[in-house]
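**Q** dropping the sequence and predicted coords here.
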Amino acid sequence: MPDGALFMKAKESDRFSFQHFSVSASPQDMQDFLDELLHFSVYEMDELNLLQIQMKFFEIGSKHQEMSLSYCDGILKSPELMDKLRNGKFEVVLSDPMYPCSEIVAEELNVPLVFTFRFSIAHATERLCGQLPAPPSFVPGAMSKLTDKMSFTERIINMLFYLFVDPFCIIAWKKFDNYYSEHFGRPTSYCEMMGKADIWLIRTYWDFEFPRPFLPNFKYVGGLHCTPAKPLPEDMEEFAQSSGDDGIVVFSLGSMIDKMPKETSNMIASALAQIPQKVLWRYGGEKPDTLGANTRIYKWIPQNDLLGHPKTKAFITHGGTNGIYEAIYHGVPMVGIPLFGDQPDNLVHMKAKGAAVIMDNIKTTQPQDLVDGLNAVINDPSYKENAMRLSRIHHDRPINPLDESVFWIEFVMRNKGAKHLRVEAHNLTWYQYHCLDVFAFLITILTVVLYIFFKMCKFFIMRCCFRSKRKSKKE
């Protein structure tokens, strides 16, 4: 675990053994990076043109790469740590490829590699490195905010999204390509090394995803963190029970939004004060002036337990994957206030499935917009019915997602990998993958055949004409 980790803490030492390693990036560096990304995404992006947005994301991405490579150095350039890993008799490397170099560690230890992964923009990593098929005609690129039912114009947008993101990622990965090649002393690439992963555990499922083709080594295990609701703390239970038949609303914008501008918090509080439900709001900022008697603010809430409470009528969420899956697990309709990253796209999935309404932007949302959204998901029974339908799909599986994840990790350990599930596409060139060489060959053959056919036709026509002329002269 890096000593610069912001969210990871060395706890539960009875279950895990942690090994610290030094990195040049400090926790404050990571916090500053996240603050910059969040502020830009929420408060600045709407005022810039597309080129300015992409340039800013490229700048932010470069900072992320530098921090990522410092993590690589912390592991790979520590002889003591690498010796411990080599002598540890490990059987598998489990990693989130959001940070690189787990592929190098797996190669150095000569053990299989399992990824646990949420997504990459436009599914670039999954497509380019994992060879996951994604026809742009009906597979919307991640973060495109499109559904699988696209109009002609939307299919153009989706195709352009893929075509733009792919070269952008290839250029952005050059730093990793050079790092990997330098480490191994031979030409290789980040994508090539990622493609060696035996299993990809994708943290979504068909209750969330649109139907699409996938590969035998891609396993969808969304909701693996979800559990049945436990009893609430006594004060929360009393507050929930005091709501009567109106019920409660759970409100959280995630762990990264601890505070917000006062005018924004006042806007939200004034909207919540207008609904008959009791509201439990996770918020660490200053108490809003417009806070109603029906709303209580907590610095932390047992979100999963609240969503599983029988009094819960709706969930106001930023659209993070974990929160959405807890709502799906318990069958709770959602009102989405997306902030950045994958959140707008996640909520588009839920809206398309009839389980959510979405606010356009936290800066432009008015109190009445939020009130209308809450009234819709609470009073229109279709939202609850659709949320319960997704919940049934989530639970109606031959094996729960956590056990499935464990099974595939142990499967890889027992069988020393899962290369029999790895498609041959990894060993094909881009033109072989798309059969362009086959098309070129067939077109060439067809051209030759047509050329010969037309030449023969011309020959016979000319011969017939010549005979006709000779016959005419004789007469």
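**A** Happy to help now that I have it.

**Q** from here on, contacts and neighbour counts on C-alpha atoms
**A** OK.

**Q** quick one: the strands in this structure?
**A** With strands called from DSSP state E, the chain shows them at 93-95, 113-117, 199-202, 218-220, 248-252, 278-282, 295-298, 312-317, 334-336, 356-358.

**Q** deepest-packed of those, please.
**A** Of all the strands of the chain, strand 334-336 carries the top mean neighbour count, a mean of 31, counting by mean count of other Cα atoms under 10 Å.

**Q** what does it contact?
**A** Identification of contacts with strand 334-336 by Cα atoms under 8 Å, 6 or more residues apart in numbering yields 314-319, 327, 347, 355-359, 373-374, 377.

**Q** just name the closest of the residues you listed to Ala134, please.
**A** Comparing the contacts of strand 334-336 against Ala134 with Cα to Cα places Leu347 closest, at 20.6 Å.

**Q** put this beside the first:
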Amino acid sequence: MNFKMLSLFHILFLISSGSAFNYLVVSPGFGHSHSTFMGKVADALSDSGHNVTVLTILINSKFRDKSFTKSTKDIVYVDSNEELDRLTDLMESGDFSRFWTEEGSMLETIPSYQGFMKMFERVYANLRQNLHVLDELKTNRPKYDVIIFESFMFMAKAVQEYLEIPVFIPVTSVTHDNKFAELSGEPVSPSYLSGYFTNFGNVMSFQERLTNTISYFLGKIILQYPKWTTLQDPTKPLEIETAYHRAPYIFINSNPYIDFPRPLLSKTIQVGGLTVDVNKLKAEKVDENWNKILDQRPHTVLISFGSMFKAIYMPDSYKANFVKVMKSFKNVTFIWKYESDDTSFAQGADNIVFSKWIPQTALLADPRLSAFLTHGGLGSVNELSYFGKPAILCPLFADQLRNAKMLARHNGSIEITKFDLADYETLRSAIHRVLFDKSIAKNALNLAKRLENQPMKPKELLVRHAEFAAQFGEHHGLDCNIRNMSFVEYYLLDVIAFISAIAVFVLVLVFCFVRKVIGALGKLKKD
């Protein structure tokens, strides 16, 4: 009996091995949310029995010791260098910290995007110096069927060519990427879809639409994709913009039950929520230390501004007001993710718990946590949506502004501006509302129920489409011709001009005919 069972298991193993595909997932070693999302992509495929390698192109060395996968064990690194480490540390402490006080307007945001593009130039140059890593993949791994990478990781296209991988699937860890969407043939209009330098939501005033339109065309001029050459031939241009439309699918970190509705291509697959496994996370329990903290008072509020926008760089006026507001809530414990041991600005505030690290998902899953004050990063927005947790959204930069509006429209959260952090009445009113307005908690739970019962789960969508792409390759039938249309063709200006010309011609004929008839009648009358 045991022999038969072993033989059966052996046969099943051979069958499953034969049907498994080989995926290379390229992940950026910079930015917690990006790395987490790509790690979940890799794990989803590994959990389904496929062979997955994660190629982490480190942009900062400190990400080498961090693990963003669980079931995927084959992790390969392209190491960073001192120049990249210095550049990214400077961006974190200087470039990002300025957005605590700046509006984050169109003109203020442009230098940050240009800085990112310059950084990727250096990343690609560093990859050229580490081709032995790719050579090892060629030699020691089976030939990959599909490469999956974030759309802004342009160097992954060079990796695809170098390793001769037939199929690629681009991914965005944000809700949308305007330029990339256009290259794929997806309709992108500034009348309803905010761009890189504006984040207004989908209902805009005239002034917002005007600003958004200027931003849209400015983005087309400024945000050019790099002009690189291939890794194997420095004289051959690397296809980036001209190649993206060939992808059989595009995975975007958007969920139709959270995001603003908009027209999408059939090849655009919404996998927002992939990073949140509610059942698994609900099974997580906080340790004894956090357990005691959650039991201290009737209400507990978590405060975190993510990994890139550190609270230590928050202006002193914001910190002082924060402490003043928190002190006024005697029955509320505030857990504040703060990256320094120097918390002297909060002396006498015994209801504030500072911590450099917090078990965010375990805390969100705990019913004793009453609310979450967050910067509106997409990872946090997805997590609190799935857990049905009331929230205060305080966006600082870029897509966080859109994320805040996106979630606030479901009425389970409150949106404030970063400048409100210095206003005692506004901040206190927001915290009081999110804690004691029962309708907010009710709406947050309603959204969580919809997400829990959505017809197709994000993980299933990703795996099925990734498998289909590996099996059948590029789908030319899904290539939308919008990307080839000129401005005149897309907006039917030539058709409108033609119909208008005919209409004018007919009107002229009618006018001439009527004029002749009137003239003839006048002549008859005279006769």
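**A** Received the coordinates, thanks. Note that this is a predicted model, so its numbers are computed, not measured.

**Q** ok, back up a step: so for Arg186 of structure 1, which of the strands of structure 1 sits nearest?
**A** strand 113-117 (20.7 Å).

**Q** tabulate the strands of structure 1 (a markdown table), appending distance to Pro136 of structure 1.
**A** Formatted as a markdown table, these follow (distance: least, Cα to Cα, whole Å):
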| stretch | distance to Pro136 of structure 1 |
| --- | --- |
| strand 93-95 | 28 |
| strand 113-117 | 21 |
| strand 199-202 | 20 |
| strand 218-220 | 19 |
| strand 248-252 | 34 |
| strand 278-282 | 39 |
| strand 295-298 | 43 |
| strand 312-317 | 29 |
| strand 334-336 | 26 |
| strand 356-358 | 25 |
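
**Q** report the central residue of structure 2.
**A** In structure 2, the residue lying closest to the centroid (Cα atoms, centre = their mean) is Val174, at 1.1 Å.

**Q** quick one on the thing from earlier: farthest pair in the contacts of strand 334-336 of structure 1?
**A** Among those, Ala327 and Met359 lie farthest apart (Cα to Cα), at 17.6 Å.

**Q** for the two, indicate the residue with more neighbours.
**A** Set Ala327 of structure 1 next to Met359 and count neighbours by other Cα atoms under 10 Å: Ala327 wins out with 28 against 18.

**Q** isn't the more buried one right up against Leu307?
**A** Yes: between Ala327 of structure 1 and Leu307 a contact is recorded at 6.3 Å, counting by Cα atoms under 8 Å.

**Q** what do these two both touch?
**A** Shared contacts of Ala327 of structure 1 and Leu307, defined by Cα under 8 Å, 6+ apart, are found at Phe315.

**Q** can you pull out the helices in the stretch 201-350 of structure 2?
**A** Under the criterion DSSP state H, counting those that start in this stretch, the stretch 201-350 of structure 2 contains helices at 206-222, 278-283, 288-294, 316-327.

**Q** now the ones you listed in JSON lines, with mean neighbour count?
**A** Shown next, in JSON lines, are the helices of the stretch 201-350 of structure 2 (neighbours: other Cα atoms under 10 Å):
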{"stretch": "helix 206-222", "mean neighbour count": "16"}
{"stretch": "helix 278-283", "mean neighbour count": "13"}
{"stretch": "helix 288-294", "mean neighbour count": "14"}
{"stretch": "helix 316-327", "mean neighbour count": "17"}
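
**Q** to Ile352 of structure 2, which of those helices lies closest?
**A** helix 316-327 (7.5 Å).

**Q** who wins for proximity to Phe210 of structure 1 among the strands of structure 1?
**A** Phe210 of structure 1 sits nearest to strand 218-220 of all the strands of structure 1, at 12.4 Å, using Cα to Cα.
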